[in-house]
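Student: kindly return the folded structure for what I paste below:
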Amino acid sequence: MSETDLIKLYSGRILELAADIPHLGRLDHPDASIKKRSPLCGSTVTVDVGLENGKVTRFAQDVKACALGQAAASVVGAAILGCTETQIVAARDALRAMLKDGGPTPAAPFDGFEVLRPAIAYKNRHASILLAIEASAEACAKARESHTA
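Tutor: Have a look, this model is predicted:
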């Protein structure tokens, strides 16, 4: 990775997002909690959710990740309240496709993932970028299952 590539990858906007992650912390009495870890870099994200009528009404995240993982968690935190599990799963799948195949940016409200497009070329960063949205999708599924059980 050249110095120019690193500068592009760690743009000012990515660093701004990483420095200001919404909903940091943990929820008291969440409907579900999921912890995800990237084995490649050791980044971890723990997500707590609360659902009402199929929508995320409470959300918190504990993020211990690189700047790219933090920026992705920032996008998730800014967009997730009021979303359905279907929207979150669609955003996860679209982000995967964007990173792996150069696919389109996830739809609003998760279109902030566009800032991470320069990371497409860096496959070793993909797992960290996906942590927050994957944990959120899994937490929503777990919360839904516990509500219907």
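Student: for the rest of this, base every contact and every neighbour count on C-alpha atoms.
Tutor: Noted.
Student: and the top helix by length along the chain, how far from the chain's centre?
Tutor: Using DSSP state H to define each element, the chain has its longest helix at helix 126-148. Relative to its parent chain, helix 126-148 has a centroid offset of 9 Å by C-alpha atoms, centre = their mean, to the nearest Å.
Student: buried residues in it?
Tutor: 126-144 (16 or more other C-alpha atoms under 10 Å).
Student: packing partners for it?
Tutor: With contacts taken as 3 or more C-alpha pairs under 8 Å, 6 or more residues apart in numbering; DSSP states H and E, helix 126-148 sits against strand 32-37, strand 44-52, helix 67-79, helix 85-101.
Student: and the gap between residue 75 and residue 108?
Tutor: According to C-alpha to C-alpha, to the nearest Å, residue 75 and residue 108 sit 11 Å apart.
Student: over to residue 11?
Tutor: 22 Å.
Student: before we move on, what about residue 48?
Tutor: From residue 48 across to residue 108, the span is 22 Å (C-alpha to C-alpha).
Student: before we move on, what about residue 35?
Tutor: For residue 35 relative to residue 108 (C-alpha to C-alpha), the value is 25 Å.
Student: could you do residue 23 as well?
Tutor: From residue 23 to residue 108 the distance is 19 Å (C-alpha to C-alpha).
Student: quick one, which of the two is more surrounded?
Tutor: residue 23 (19 against 11; other C-alpha atoms under 10 Å).
Student: and for comparison, fold this next one:
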Amino acid sequence: MSGDTDLIKLYSSRILALAADIPHLERLENPDATVKRRSPLCGSTVTVDVTVENGRVAEFGQDVKACALGQASAAVVGAAVIGTTRDQVETARDQLKSMLKEDGPAPDAPFDGLEVLQPARDYKNRHASILLALEATLEALEKAEQANCA
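Tutor: Sure, this is the predicted structure:
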């Protein structure tokens, strides 16, 4: 029964509030790049559209079909991503991975809101879903960068 109690604590009211209010859920009409990422373990998917100006995210859209933890992660990413660089997104992804897998600290600002997902450390089967939004965003930024260099 304690496992059920732990799972209930994991889905805190803060995580559920984030999951219910994900920013930038509209797909972009003319993105510089689009990436869809899927977690093979749970089937969660996140599709990200980005436009980039001067090396920073200018516009962002996402379609999120994930568990509440993946949705909460996408909400934090959506709220913080406008104006960030590829390096900032990559650093946030690496820090989130470290937070989940190695008991590292929460990601730096502007992605520091991801600290709400610290209780998910013990639920390894949820990590892939939590990482989807940042991974898709990073891949989209890399694709946009390559397209602009071509």
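Student: the helices and strands packed on helix 126-148 of the first structure: which one's closest to residue 61 of the first structure?
Tutor: Each of these has some distance to residue 61 of the first structure by C-alpha to C-alpha; the shortest is strand 44-52, at 4.5 Å.
Student: residues in contact with residue 43 of the second structure?
Tutor: residue 66 (C-alpha atoms under 8 Å, 6 or more residues apart in numbering).
Student: mind running it again at 7 Å?
Tutor: Residues counted as contacts of residue 43 of the second structure (C-alpha atoms under 7 Å, 6 or more residues apart in numbering): none.
Student: quick check, it in a helix?
Tutor: No: per DSSP: H, G, I helix; E, B strand; the rest coil, residue 43 of the second structure lies outside any helix segment and is coil.
Student: can you pull up the most central residue in the second structure?
Tutor: Compute the mean C-alpha point of the second structure, and by C-alpha atoms, centre = their mean the closest residue is residue 133, 2.8 Å away.
Student: ok, that residue touching residue 75?
Tutor: No: between residue 133 of the second structure and residue 75 there is no contact under C-alpha atoms under 7 Å: 8.8 Å.
Student: residue 80 of the first structure versus the nearest residue to residue 85 of the first structure once chain neighbours are set aside, what's the distance?
Tutor: For residue 85 of the first structure, ignoring the flanking residues on the chain, the nearest one in space by C-alpha to C-alpha, 6 or more residues apart in numbering is residue 140 at 5.7 Å. Note on residue 140 of the first structure: its distance to residue 80 of the first structure, by C-alpha to C-alpha, is 11 Å.
Student: likewise for residue 131 of the first structure?
Tutor: Distance of residue 131 of the first structure to residue 80 of the first structure, given as C-alpha to C-alpha: 14 Å.
Student: same check, this time on residue 51 of the first structure
Tutor: 11 Å.
Student: cool, and residue 12 of the first structure?
Tutor: On the measure of C-alpha to C-alpha, residue 12 of the first structure and residue 80 of the first structure end up 23 Å apart.
Student: for residue 39 of the first structure, same thing?
Tutor: Residue 39 of the first structure is 25 Å from residue 80 of the first structure, by C-alpha to C-alpha.
Student: in three-state terms, label residue 116 of the first structure for me.
Tutor: Classified using three-state DSSP, residue 116 of the first structure is helix.
Student: and it? What does it align with in the second structure?
Tutor: Applying TM-score structural alignment, one finds that residue 116 of the first structure aligns to residue 117 in the second structure.
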